[in-house]
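S.K.: Let me see the structure of the following:
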Amino acid sequence: MTSPVEVAGLRPRVDKALTAFLADQRTRLAGIDPALADVSDALEAFVLGGGKRLRPAFAYWGYRGAGGADGDEVVAAVAALELVQASALIHDDLMDRSDTRRGEPSMHRRFESRHAGAGWRGASASFGDAAAVLLGDLSLVWSDELLHTSGLGPAELTRARPVFDEMRTEVTVGQYLDVLTQATADTSLERAGKVARFKAAKYTVERPLLLGAAVAGAPASVHEAYTAFGLPLGEAFQLRDDVLGVFGDPSQTGKPAGDDLREGKRTYLVAAAFGALDDGAWDELDKGLGDQSLTDDGVERLRALIRDSGALAATEQRIDDLMTASLSALAAAPIDEEARTVLRALADAATRRTV
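M.R.: Next up is the predicted model:
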């Protein structure tokens, strides 16, 4: 079965746009200093080496659903979302002290190894951290540039700009709320839900859809329908991510087993467990969560606490409820039928995944 991201040849077209853009940036950086080849190598490997391309797909089919005509310009514009995603992931891995991403060293670990291998002065870990901050920032800067050089007309860019800006603000403050929630050990479902909405839900589905609608010049009714479809779907996407972060297969996810537990992620799944556990089990989960030295046996114990509390089943039910609301809104949306079919398939791909 053809992946919904492949319909209209979208994935290779997005990759082509990113490849051409990054090749131009490589030439620019080489003109500044040959040492910046490391930057080009790292970002090309990170951006082009993986990723589901869901955000460009939602934006593209949001555009098509609103009556927009196909064109390489709009594909290049939605490809800019992958550079926002790269920025978010690079910074997220640094904040979480993650060693890997998609089965490869995370950006800060990559540059830490580069420093150590070259025998440079100073602390290798500090160099890696600094490089990850800067490369994440550079990816965000380049997302703007790719959008503005995509070939969209002035009117289209004027409509797209506020959505693009709002999206990047939301994902950034969502990341901060995630860090704050871990620091304050907030166990409420309300806080976990807010983090999920702003860190991922709006940024993964709703804002890309609205970006496509804005480029197409869609009426308010389409924007409203995309929000009704996109918000619950985006939250379901994040809840699936949370489940995989605790119970996923490392060979599929590309991250070590129990990484989210060692990082102390206060997700909806974890908040639901805290809300159901008795005092002794609550204390055990609270003590283990965020323990970087947690053994594999310790991970299994925390998994058992979460599963036995009913939190896993409750989260799966929440995903199902969100999907029902999302797909109902999609069915009623005043959009093109081909786009509706592809968006339905994208919804399934976003929430029934194993990676």
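S.K.: hey, let's count contacts and neighbours off CA atoms from now on
M.R.: Noted.
S.K.: what helices or strands is whichever strand or helix holds residue 193 leaning on?
M.R.: Mapping residue 193 onto the secondary structure by DSSP states H and E places it in helix 189-196. Judged by 3 or more Cα pairs under 8 Å, 6 or more residues apart in numbering; DSSP states H and E, the packing partners of helix 189-196 are helix 154-184, helix 220-247, helix 268-276.
S.K.: The shortest one: how far from the chain's middle?
M.R.: Using Cα atoms, centre = their mean, to the nearest Å, we find the averaged C-alpha position of helix 268-276 to lie 22 Å away from the chain's own average C-alpha position.
S.K.: and what of the longest one?
M.R.: For helix 154-184, the distance from its own C-alpha centre to the chain's C-alpha centre is 12 Å (Cα atoms, centre = their mean).
S.K.: Can you name every helix or strand that that helix contacts?
M.R.: In this structure, helix 154-184 packs against helix 72-96, helix 189-196, helix 207-216, with contacts taken as 3+ Cα pairs under 8 Å, 6+ apart.
S.K.: what does the second one give?
M.R.: If you count contacts as 3+ Cα pairs under 8 Å, 6+ apart, helix 220-247 packs onto helix 189-196, helix 207-216, helix 259-263, helix 268-276, helix 311-332, helix 337-351.
S.K.: one more, for comparison:
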Amino acid sequence: MVHGITALVAQPDLGFRRQVDDELGAFLDSRRDRWIESGTRPCFSVLRSYVLSPGKRLRPTFCYWGWRGAGGEPGPQIIRAAASIELFHSFCLIHDDIMDTSDMRRGQPALHRQFADIHARSGWRGDATRFGVNAAIVAGDLLAMWSDEMLQTCGLDPAGLRAAYPYVARMRADVCVGQFLDAEEQAHGGSLSGAVLVARYKTAGYTVQGPLQIGAALAGAPQAVLTALGAIGRPLGEAFQFRDDLLGAFGDPKVTGKSDMDDFREGKPTALVALARDGATAHQARQISALHGNPRLTVEGAALLRRIIVETGARKALEAMIDERVEQARQALAAAPLSDPAVRGELELLLTSTAHRES
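M.R.: This is a model prediction of the structure:
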């Protein structure tokens, strides 16, 4: 067990994403035969491609940094352990897109849309849309279970796996709690305090805080290190979600890989919209109510909603909330028990790239 955070590198190495994808591909391929015994080869191929579609691999990266921060050495075992969180991330995306009725993810149709297309093209009986949703729910559940299997068989020391388990369990539970909160907020109309709470549970825990602490726990980190990483991860994870809210409204779909209309049409109770409601005039409030959550929202209506968001100061206010949380993460980083001064600069770069991204 170590008693401080040792040196990290700015990037695990230039091939980190490739290594993560290689581990994911190898794991999925090892399960191929059992999957296709029932004749579902097309569905397996689509699921494999979905998991391996281009992404930031941000969660495996944070897990790796947590591991290195606790003195762990590079090796295939930690890459496999970190990659397991990407399987969990895919599960979250699949179910989230179903709940939000989103059509696109990472520049391609959401998984439930792809499964529906297989059904339609194959001329199968029944409703293609219903099949797509049902198949995607099961596929997401399977990825959640495979995530656990991949972690448990990563080859790391059993003591580290036992130490990491409470953080893995909390990460998984927090995501589910966050999804419940998100659904409740939408049903109630949404509020700023509610949106912050959703960001804390639904996103922060499994995007930054959880992966950092899981990686550190796997390496046998003491409580002081785990606490410090948690203090860095929570505000940074919230900033990540608020940036996501902004990108969902103002981002370029060609860059983000997601629609800039879905959140509006679905009536997502984001912090951005809550801030707009709080700062709206009576006329603007009526416009927001008419536009936000309208499944037939037009391009012109979305443009008007974006203009209201800007005019009420909501966009600027959310940027300030992001900056505030990044600063909280920086202060936590400054107070963290780091044994190598170079670590602070490297983590600072990761703070900036996570909170101020374009996709």
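S.K.: Quantify their similarity with the TM-score.
M.R.: The TM-score (TM-score structural alignment, normalised by the length of the first structure) is 0.95; 350 aligned residues with a Cα RMSD of 1.5 Å.
S.K.: what about the equivalent of residue 30 of the second structure over in the first structure, is that helix, strand or coil?
M.R.: Superposed on the first structure with TM-score structural alignment, residue 30 of the second structure falls opposite residue 24. Following DSSP: H, G, I helix; E, B strand; the rest coil, we place residue 24 of the first structure in the helix state.
S.K.: How many residues are close by the residue opposite residue 159 of the second structure in the first structure once aligned?
M.R.: Aligning on TM-score structural alignment places residue 159 of the second structure opposite residue 155 in the first structure. As a burial measure, residue 155 of the first structure scores 10 neighbours (other Cα atoms under 10 Å).
S.K.: I'd like to know how far residue 155 of the first structure sits from residue 148 of the first structure.
M.R.: Using Cα to Cα, to the nearest Å, residue 155 of the first structure is found at 12 Å from residue 148 of the first structure.
S.K.: Common neighbours of those two, please.
M.R.: Listed contacts common to residue 155 of the first structure and residue 148 are nil; contacts here mean Cα atoms under 8 Å, 6 or more residues apart in numbering.
S.K.: Nearest residue to the middle of the second structure?
M.R.: residue 207 (5.1 Å; Cα atoms, centre = their mean).
S.K.: What is the burial count for the aligned residue in the first structure for residue 298 of the second structure?
M.R.: The equivalent of residue 298 of the second structure in the first structure is residue 295 (alignment by TM-score structural alignment). Number of residues near residue 295 of the first structure (other Cα under 10 Å) recorded here: 13.
S.K.: re the thing from before, matching residues in the second structure for the helix holding residue 193 of the first structure?
M.R.: Taking TM-score structural alignment, helix 189-196 of the first structure hits residues 192-199 over in the second structure.
S.K.: Can you give me the buried ones in the matching stretch?
M.R.: Neighbour-count burial for stretch 192-199 of the second structure flags 192, 194, 195, 196, 197, 198, 199 (criterion: 16 or more other Cα atoms under 10 Å).
S.K.: now stretch 282-299 of the second structure
M.R.: Counting neighbours by 16+ other Cα under 10 Å, one finds that the buried residues in stretch 282-299 of the second structure are 284, 285, 287, 288, 291, 292, 293, 294, 297.
S.K.: any residues touching it, and which ones?
M.R.: Under Cα under 8 Å, 6+ apart, the answer for stretch 282-299 of the second structure is 264, 265, 266, 267, 268, 277, 301, 302, 305, 308.
S.K.: if we can go back for a sec, enumerate every residue touching the match of residue 159 of the second structure.
M.R.: So residue 155 of the first structure contacts nothing (Cα under 8 Å, 6+ apart).
S.K.: where's it relative to residue 223 of the first structure, distance?
M.R.: Using Cα to Cα, residue 155 of the first structure is found at 18 Å from residue 223 of the first structure.
S.K.: again, but for residue 93 of the first structure
M.R.: Separation of residue 93 of the first structure from residue 223 of the first structure (Cα to Cα) stands at 33 Å.
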